[in-house]
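Provided below are the primary sequence and the corresponding predicted coordinates.
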Amino acid sequence: MRLVVFDVDGTLVDSQADIVASMAAAFAAVNLDAPSRSDILSIVGLSLPVAMEALAPDADTPMMVEAYKDSYARLRVSKGASSSPLYPGARAALDRLQARDDILLGVATGKSKRGLDGLIEAHGLEGMFITRQVADFHPSKPHPSMLLTAMEDAGVTAQAAVMIGDTSFDADMAQAARMPFIGVDWGYHPTDRLQGAHSVLSDFSELDDALGAVWAD
């Protein structure tokens, strides 16, 4: 069996509008001006406390985290699936991989369990992923804990797995877990930050061939 682990924000779904809006709410909660969109997107993938400390090291991190979570949850409830739309081709790629009898799917995300569960429900992805690794139970990316647990859940080694993501945090996490990494160019970090990527996708239609190339090596 092979395990394909996906990042979520910036890889499977485009959640930047709600991330930016919720970060603005978090900064407003501590009476600070929000950072620029580019600065906010640069920390997507980190666990929220780590992200807040990076953006506002002297602010009240717990208050900011709660304000962010509350805002994000309200947006998800009010907007449904449109809150974080799947990127073009993402659902078809997931369906193709799930239909194969030699591949298991997982996710490793800086989202909370509540956030991931809500997104999966909104997009009708229940049963798609055999392992769901979230920020609640692990150190922040790029620590390899999420991927090590995902491999344990799936019963595979790093050589039989691959991480797919859009940020340097994903790339570094995969390297720390000794897992191959495939990048995507539609996410939140420029592709020159995806160090060590076996390949970088420009479209989900390229994924199947990229996986074959990883496991042929």
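Sure thing, it's come through. None of these values were measured; they are calculated from a predicted model.

Please count neighbours and contacts with C-alpha atoms only from this point.
Fine.

Strands of this structure, start to end?
In order along the chain, the chain carries the following strands (DSSP state E): 2-6, 103-108, 131-133, 161-165, 181-184, 199-201.

Out of these, flag the one nearest residue 42.
In terms of CA to CA, the element of the strands of the chain nearest to residue 42 is strand 161-165, at 13.7 Å.

and that closest one, what does it pack onto?
Strand 161-165 is packed against strand 2-6, helix 168-176, strand 181-184, with contacts defined by 3 or more CA pairs under 8 Å, 6 or more residues apart in numbering; DSSP states H and E.

hmm, who's touching it?
By CA atoms under 8 Å, 6 or more residues apart in numbering, the list of residues contacting strand 161-165 from outside reads 2-8, 10-11, 151, 170-171, 174, 179-184, 211.

which residues in the chain form helices?
16-29, 37-42, 48-55, 61-79, 90-99, 113-122, 145-154, 168-176, 207-216 (DSSP state H).

other SSEs contacting the second one?
To tie it back to what came earlier, the one meant is helix 37-42. Counting contacts by 3+ CA pairs under 8 Å, 6+ apart, helix 37-42 is packed against helix 16-29.

who's in contact with the closest residue to residue 204 other than its chain neighbours?
With sequence-adjacent residues excluded and distances taken as CA to CA, 6 or more residues apart in numbering, residue 204 is closest to residue 89, at 5.4 Å. For residue 89, the contacting residues are 203, 204, 205, taking CA under 8 Å, 6+ apart as the criterion.

I'd assumed residue 86 was in contact with the second one.
Which is residue 204. No. Using CA atoms under 8 Å, residue 204 makes no contact with residue 86, being 11.3 Å away.

Identify the contacts common to the two.
Taking CA under 8 Å, 6+ apart as the contact criterion, no residue touches both residue 204 and residue 86.

what's around residue 52, how many residues?
Around residue 52 sit 24 other residues, with neighbours defined as other CA atoms under 10 Å.

Next one: the closest residue to residue 148 other than its chain neighbours from residue 170, what distance?
Spatial nearest neighbour of residue 148, excluding adjacent residues (CA to CA, 6+ apart): residue 177 at 6.5 Å. For residue 177, the distance to residue 170 (CA to CA, to the nearest Å) stands at 11 Å.

before we move on, what about residue 17?
Relative to residue 170, residue 17 is positioned 21 Å away (CA to CA).

for comparison:
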Amino acid sequence: MSAPLRLVLFDVDGTLVDSQGSIVAAMTASFDALSLPVPEREAILSIVGLSLPNAMARLVPECTGADQRRLVEGYKQAYHAQRLEQGAASSPLYPGARDTIEALHAVPEILLGVATGKSQRGLDALVEAHGLERYFVTRQVADHHPSKPHPSMIETARGETGVSASNTVMVGDTRFDMDMARAAGVPSVGVTWGYHDRSALDGATCLIETFDQLQGTLDTIWT
């Protein structure tokens, strides 16, 4: 009997790539453009993973909806400009990320996907910059779903691939990823090198410290 299909879904910012420099710089430019106080770095990183409207609402709940929308647009423009200027260097892959993606992709029954708060344009540009186009069979982005931790991204990825919940794993660095996995009824792997403190990952099925631990951790979850 053939092995069942498995699905590994990756968050992007803080999990596959270290984009904190670009995120903080774009957020700073956006707030500066409206002459608003720039939030602390820790506060900015705490909302990474949410869709931009939700992120701004959390960062500056005292601002009007119109100003929050201006901040979102300013952030998008600043981030896009950085990406055009710096290319892949604006969001470098974490050590071991590419090797792990390649190793998992080489296993016939394992499918790979992405579930991210990034826009479609942002994700496509990042995937192209790093030459990762052929690895991800499903790409779920903020444009088409409610913000994490709503389970829509995972449920849609499962629908596209036909993989059961028990054979799907969400890999991410934030509480939003762990809560999304729980809402979707799938196991989760929390990575400790990202933007949320280790204590925020208490809902994870397992934690890993480095990418080379992922394949063994998946084997443990699935057996």
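Looks like it arrived, so ask away. These numbers come from a predicted model, not from an experiment.

Superposed, what's their TM-score?
For these two chains in superposition, a TM-score of 0.98 is obtained (TM-score structural alignment, normalised by the length of structure 1); 216 aligned residues with a CA RMSD of 0.7 Å.

ok so, going back, out of the helices and strands packed on strand 161-165 of structure 1, which one sits most buried?
When those are scored by mean count of other CA atoms under 10 Å, the highest mean neighbour count falls to strand 181-184 (a mean of 26).

And it, what does it pack against?
Other elements packing on strand 181-184 of structure 1 under the criterion 3+ CA pairs under 8 Å, 6+ apart are strand 161-165, helix 168-176, strand 199-201.

export the helices of structure 1 to JSON lines and tack on distance to residue 191 of structure 1?
Supplementary listing: those in JSON lines, determined by distance: least, CA to CA, whole Å:
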{"stretch": "helix 16-29", "distance to residue 191 of structure 1": "17"}
{"stretch": "helix 37-42", "distance to residue 191 of structure 1": "12"}
{"stretch": "helix 48-55", "distance to residue 191 of structure 1": "21"}
{"stretch": "helix 61-79", "distance to residue 191 of structure 1": "27"}
{"stretch": "helix 90-99", "distance to residue 191 of structure 1": "19"}
{"stretch": "helix 113-122", "distance to residue 191 of structure 1": "25"}
{"stretch": "helix 145-154", "distance to residue 191 of structure 1": "22"}
{"stretch": "helix 168-176", "distance to residue 191 of structure 1": "9"}
{"stretch": "helix 207-216", "distance to residue 191 of structure 1": "16"}
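
what's the most buried one of those helices?
For the helices of structure 1, the highest mean count by mean count of other CA under 10 Å goes to helix 168-176, at a mean of 23.

Report the aligned residue range of structure 2 for that one.
Residues 175-183 of structure 2 are matched to helix 168-176 of structure 1 when aligned by TM-score structural alignment.

swap in stretch 126-140 of structure 1?
Following TM-score structural alignment, the aligned partner range for stretch 126-140 of structure 1 in structure 2 is 133-147.

Equivalent analysis for stretch 26-41 of structure 1, please.
So in structure 2, the equivalent range for stretch 26-41 of structure 1 is 30-45, judged by TM-score structural alignment.

residues in contact with the aligned residue in structure 1 for residue 117 of structure 2?
Counting by TM-score structural alignment, residue 117 of structure 2 lines up with residue 110 in structure 1. Each residue near residue 110 of structure 1 by CA under 8 Å, 6+ apart is listed here: 44, 45, 46, 47, 48, 134, 135, 140, 141.

and the two most separated of those residues?
With distance counted by CA to CA, no two of those lie farther apart than 44 and 134, which are 13.6 Å apart.

what sits against the residue mapped onto residue 72 of structure 2 from structure 1?
Using TM-score structural alignment, the partner of residue 72 of structure 2 in structure 1 is residue 65. Residue 65 of structure 1 sits next to 26, 48, 49, 52 when contact means CA under 8 Å, 6+ apart.

again, only this time at 10 Å
The neighbourhood of residue 65 of structure 1, defined by CA atoms under 10 Å, 6 or more residues apart in numbering, consists of 22-23, 25-27, 29, 47-52, 71.

likewise residue 88 of structure 2?
17, 19, 125, 126, 127, 128, 129, 130, 131.

residue farthest from the centroid of structure 1?
Of all residues in structure 1, the one whose C-alpha sits farthest from the chain's mean C-alpha position, using CA atoms, centre = their mean, is residue 31 at 28.7 Å.

What's the separation between it and residue 24 of structure 1?
For residue 31 of structure 1, the distance to residue 24 of structure 1 (CA to CA) stands at 10 Å.

Of the contacts of residue 89 of structure 1, which is the most crowded?
If you count neighbours using other CA under 10 Å, the busiest of these is residue 204, which has 19 neighbours.

Could you find the counterpart of it in structure 2?
Per TM-score structural alignment, the equivalent position to residue 204 of structure 1 in structure 2 is residue 211.

go on, residue 101 of structure 1?
Aligned partner of residue 101 of structure 1 by TM-score structural alignment: residue 108.

I'd guessed that match sits against residue 5; true?
Yes. Under the criterion of CA atoms under 10 Å, residue 108 of structure 2 is in contact with residue 5, at a separation of 8.4 Å.
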